[in-house]
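> Got a sequence here, can you build the structure:
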Amino acid sequence: MEELTLQAPLVLPEDGAVQVQLSIDGAEDGRRALRVYSRPEEADAEQPWTVHATGVVVAGVPAGGWDLRVWPPVGAEAVAVAVDGLYERLSGAGLAYGPAFRGLREVWKQGEDLLVEAALPEAVAEDGAGFGLHPALLDTVLHALALQEPAAEGAMLPFMWTGVSLSAVGASAVRVRLTPRGSGDIGLRVADAVGEPVAEVESLVLRPVSTADLAAVNSPTAESLFRTEWVPAPTAGAKEPVESAGWAVLGDAGSGGWRDAGVPVTGYADLAALTAALDDGSPVPDTVVLPLRSTDTEVTDAVAGVLAVVRAWLAERRFAESRLVVLTSGAVEVASTEDGAREVPDLVGAGVWGLVRSAISEHPGRFVLADVDGEEASFRALAGALGESQFAVRGGAVWVPRLVRMASGGVLVPPPGADSPWRMEVAAQGRLDGVALVPQESRPLERGQVRVGVRAAGVNFRDVLNVLGMYPGDAGQMGLEGAGVVLEVGPGVADFAVGDRVMGLLDGAFGPSAVADARMLARMPSGWSFEQAASVPVVFLTAYYALVDLAGLQAGESVLVHAAAGGVGMAAVQLAQHLGAEVFATASQAKWPVVREFGIAAGRLASSRTTEFEQVFSRATEGAGVHVVLDCLAGEFVDASLRLTRPGGRFVEMGKTDIRDAEEVAAAYPGVSYQAFDVMEAGPERIGEMLGALLELFESGALRPVPVTSWEIARAPEALRFLGQAKHVGKVVLTVPAPWRERGTVLVTGGTGGLGAVVARHLV
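Model (predicted):
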């Protein structure tokens, strides 16, 4: 064999339950192309094969002029590390070998070389005659490498074979000399049980594979679940722009950031004007930029306009060696910012990206997609990034899209089975990425219950504490609220019907479906998105229950709302203002502009990161303090807030990490009542009443939903971390994919291609 390249590692299960297929194609020069495939033994005829290796076989390679008849060679020393326990260690690294692969017998060392003796177990020895060299025997030989100091980067697996020759067949026991050549490259000389040459490998390159990578490769979803992730471009720094003769812009070259950035370009009104200039003798530009102006433009009109330019570009032979750069702004979402704001892709630009991506795949090298943020540094960075076919520039930094497995980067993958119900729950308590999507049994509905197809679910600090193992008492299932569509109603439910869009408190909302008490549901207001509706129940019910039911806040009284830029904080500020109260608020200084939008004056707003708010608000109230405190802080912040509560005041605690004793508070702060609460204590009947009252306030315009930051449920660890670090403004929501239940005709463009065929099969 002249060379062999491994496409993907193959780790056989202990019972060997796998089908293996070998294809060999001949050629006139005697070279034969070889491919090795596999798929699970129980796979049906429609399941695709996974290619594991490709290679080229050449006949007539002479046997090597060496032998290993003197065994072990003179001067070789036995390796001190015992073979016993080797396969347990390999299994811990993600390489689980069955009985056929456990034939390692003895290992010696001579200089840097390893001398290995291995044999097929008796149960498979008879199969050896059917192979040139049994693959399990050859793989077993390489296990000797694990007897040395284990590599820190993970297990080492074969990656590329070069110069493979076979001079004998049918060996069931071998002697092998492994010669390391550095950088994971080794040579092999394989002899039979008496030392006669069997095979030689000039070079075998090994590559490290982590345990996580092995798990992803052998996962049932490994071959199909990928996602796009934007990463910093591998090139360091931007190059200087080329001379002006090499660049042209279709449009006003003096606008769009070119002149301010000092990029020399020549402007043409459109592609026809550029073509006319070429007819008059102007040089053909290397790079032509087509800026997309999406203001007040319909998506279809914009895409059609770009399509016309693309067709004209391909039809003009003089542009064959040039590239057309389609320049957009905000067409792709690269990353969220430190303050929690997320990019909202421009719909027109996104449509154009979809079109030009197709053109890139059909005509490599002719088109480039670039998305900029408008900063001068970003325009200067364009020239240095044109080696990529698609990229975005933010603040002068270049980002490129790359495919990564769905199972990497903290992304959650549902359990196997497209129709199997599942939910998100805590899998490893103590860290914010310790959640997983696990199977869930669908239970029958009891009287008064409703099954909701969840489309979005609100994330609360309760969920963060639950994952971290810090919630006092039983936190129950994750996901307390959400919005979706009614799938089923139980006995005694008359207010809802299948298909109704509803919102409210749910039991286990982090999944495709959840059960709810019908009394704690309400119909979604017209015009609301599922994300908006999912952001409302807990934050507004908590604020309403705290201020109206527990504190009895009256017009003319003063109230201190902590963390006023959070979901409950924003809801409480609006409710307090509606009730006619004087509002004082705290928030981190970066979020003050958000709080000021609710009309909170400068003297009534302070930082939630220090206890200086006590002095600020004490001065503002001339030492009198406030009537009501809605608290979610801990430690010295609670003490400072209690000191701000005037006699006869009410301190309501919704936090869970520093709950005080009400009698001790009353003794230390005479006249102050203290009550810690959970909104679920209100009971289903009262929760339903409060939800109805809140919806009336929304309909009248007295309240408005809080800002929402949403993640797909697959990115839940990221959302939990974001909330746990208090980076959010308003509410954090997880979206849940809706099942596709439509009937009728579906048009799949490119249906005969690889992706199109997969989509069509999935729809069927």
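> CA atoms for contacts and neighbours, from now on please.
Noted.
> As a check, name the ranges of all helices in the stretch 501-650 of the chain.
530-534, 537-544, 567-578, 592-596, 613-620, 636-644 (DSSP state H, counting those that start in this stretch).
> Which among the ones you listed is found nearest to A716?
helix 530-534 (14.8 Å; CA to CA).
> Tell me the helices and strands packed up against that closest one.
strand 449-459, strand 481-489, strand 501-505, strand 708-712, strand 731-735 (3 or more CA pairs under 8 Å, 6 or more residues apart in numbering; DSSP states H and E).
> Next, the buried residues of it.
Buried residues in helix 530-534, counted by 16 or more other CA atoms under 10 Å: F530, E531, Q532, A533, A534.
> Also this sequence, please, to line up against the first:
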Amino acid sequence: MRTIDQQSYGEPGVLRITEAERPEPRVTEVLVRVRAAGVNPVDTYTRSGAFPLLGEPPFVLGWDVSGVVEQVAPGVNRFAVGDEVYGMPHFPRPAGGYAEYVTAPARQLARKPKGLDHAQAAALPMAGLTAWQALVDAAGLQAGQRVLVHGGAGGVGHLAVQIARARGAEVFATASAAKHDFLRELGADHTIDYTEADFTAGLRGLDVVFDTVGNGNGLRSLPVLRDGGALVTITEHFDPELAALTAAAGRRYAGVVVEPDHVGLEALTELVETGLLRPYVEHVLPLEEAATAHALVETRRTRGKIVLTL
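Presented below is the predicted three-dimensional model:
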């Protein structure tokens, strides 16, 4: 099968197209013929060595996949050959998503949402599960609450805005001014240009702040939260000092690291199929252009997601 591997850490150019043996599913796993693979910031950090999640190269990157079940191992009762599925298998262990075939535990996949093509579906698992686990599982976001999403136009942020809106929250979101129309289309009630305005000015009493950006936003967000409000971060999730300062301020702290979860995927699917959630894919590139995809992600200027197709 075709795959993208790397033999060393480095710039996007270390990614190369190569041939590898097709994997065999183990008990309770399925073999998926990959039609599309999402590209996430964690892929670029792992590739460069900034976040050596998979140890030393060689390895094959990629977790977000959408495709068709080609083989079912004993113990699998959720899927049959020919089913269209999507998911984020094995994270944070190797999944090898930048390849024509992957194996995955059946309970880490869900049926592809109706109305999405494979490229759109591959854009959803990691970013969508991150947003869902942050807002719903960690923060317990409820209808009528007020939430601020830092980085509302990004891969995770644009889905978080829609999930918050779908749950009946009043949504504030930060992004550069050029992306404010996009945020309003997603359902944001209030947009803040972080390049021109201090988001803390005049903003108080929020129930939830969801930080997808970092750079000190978590600490700066504490004054805008009500007593008992939740600061949820995916960038400073291992920061005991921030956790202590949040607790001292009378707020709740939650550092979220996304987990594979078919229940969460099915919740996202329901939102998609009822018209409340839509992943935005800015660039679709062939597998062979994985290096270009990584370079685009590293600009930190794209809206939504970038996806590779096979």
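> Looking at the helices and strands packed on helix 530-534 of the first structure, which is nearest to S513 of the first structure?
It's strand 449-459; of these, that one is closest to S513 of the first structure (CA to CA) at 4.4 Å.
> now the residue nearest the centre of the second structure: how far from E24 of the second structure?
Geometric centre of the second structure, nearest residue: A127, 1.4 Å, by CA atoms, centre = their mean. A127 of the second structure sits 27 Å away from E24 of the second structure, taking CA to CA, to the nearest Å as the criterion.
> would you turn the helices of the stretch 501-650 of the first structure into TSV with distance to A33 of the first structure?
Listed next are those as TSV, based on distance: least, CA to CA, whole Å:
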stretch	distance to A33 of the first structure
helix 530-534	54
helix 537-544	63
helix 567-578	62
helix 592-596	65
helix 613-620	76
helix 636-644	72
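> So which of the ones you listed is nearest T275 of the first structure?
helix 530-534 (49.1 Å).
> tell me the strands in the stretch 601-750 of the first structure, going along the chain?
605-607, 626-631, 645-653, 673-676, 708-712, 731-735 (DSSP state E, counting those that start in this stretch).
> residues in the second structure aligned with the fourth one?
Aligned by TM-score structural alignment, strand 673-676 of the first structure corresponds to residues 252-255 of the second structure.
> what does the second one give?
Taken onto the second structure by TM-score structural alignment, strand 626-631 of the first structure occupies residues 206-211 there.
> again, but for the first one
Aligned by TM-score structural alignment, strand 605-607 of the first structure falls on residues 191-193 of the second structure.
> what's next to that stretch, contact-wise?
F172, A173, T174, A175, S176, A177, H180, L183, R184, F199 (CA atoms under 8 Å, 6 or more residues apart in numbering).
> how close does that stretch sit to the first structure?
Once fitted to the first structure, stretch 191-193 of the second structure is off its aligned match by 1.6 Å on average (mean CA distance after the TM-score superposition for the first structure).
> Then A212 of the first structure would be within a strand, right?
No. Assigned with DSSP: H, G, I helix; E, B strand; the rest coil, A212 of the first structure falls outside any strand and is helix.
> I'd like to know how many residues surround it.
13 (other CA atoms under 10 Å).
> That one and G580 of the first structure, how far apart?
Distance from A212 of the first structure to G580 of the first structure, by CA to CA: 57 Å.
> Could you identify the residue of the first structure that aligns with G168 of the second structure?
Checking TM-score structural alignment: G168 of the second structure goes with G580.
> Leaving aside the residues adjacent along the chain, what's closest to its match?
Sequence neighbours aside, A555 is the residue nearest to G580 of the first structure in space, at 4.2 Å (criterion: CA to CA, 6 or more residues apart in numbering).
> got it, and G304 of the second structure?
Nearest to G304 of the second structure is G155, by CA to CA, 6+ apart, at 4.3 Å.
> per the alignment, that neighbour corresponds to what in the first structure?
Looks like G155 of the second structure aligns to G567 there (TM-score structural alignment).
> Over to G144 of the second structure?
By TM-score structural alignment, G144 of the second structure lines up with G556.
> Quick check, the residue nearest to the centre of the second structure in contact with H158.
No. Counting by CA atoms under 8 Å, H158 is not a contact partner of A127 of the second structure; they are 9.1 Å apart.
> Pull up the aligned stretch in the second structure for the host helix or strand of D463 of the first structure.
Element membership for D463 of the first structure (DSSP states H and E) is helix 461-468. With TM-score structural alignment applied, helix 461-468 of the first structure matches the range 41-48 in the second structure.
> compared with the first structure, how much does that stretch deviate?
Mean for stretch 41-48 of the second structure is 1.0 Å (mean CA distance after the TM-score superposition for the first structure).
> now that stretch: how far from the chain's centre is it?
Centroid displacement of stretch 41-48 of the second structure relative to its chain, using CA atoms, centre = their mean, to the nearest Å, is 13 Å.
> Please spell out which residues along that stretch are buried.
Quick answer for stretch 41-48 of the second structure (16+ other CA under 10 Å): V42, D43, T44, Y45, T46, R47, S48.
> wait, doesn't V27 of the second structure sit right on Q71?
No. Taking contacts as CA under 8 Å, V27 of the second structure lies outside contact range of Q71: 11.3 Å.
> Which one of the two is surrounded by more residues?
More crowded of V27 of the second structure and Q71, by other CA under 10 Å: Q71, with 17 against 13.
> Give the aligned equivalent of that one in the first structure.
Counting by TM-score structural alignment, the partner of Q71 of the second structure is E488.
> Its match and V498 of the first structure: what is the separation?
Distance from E488 of the first structure to V498 of the first structure, by CA to CA: 6 Å.
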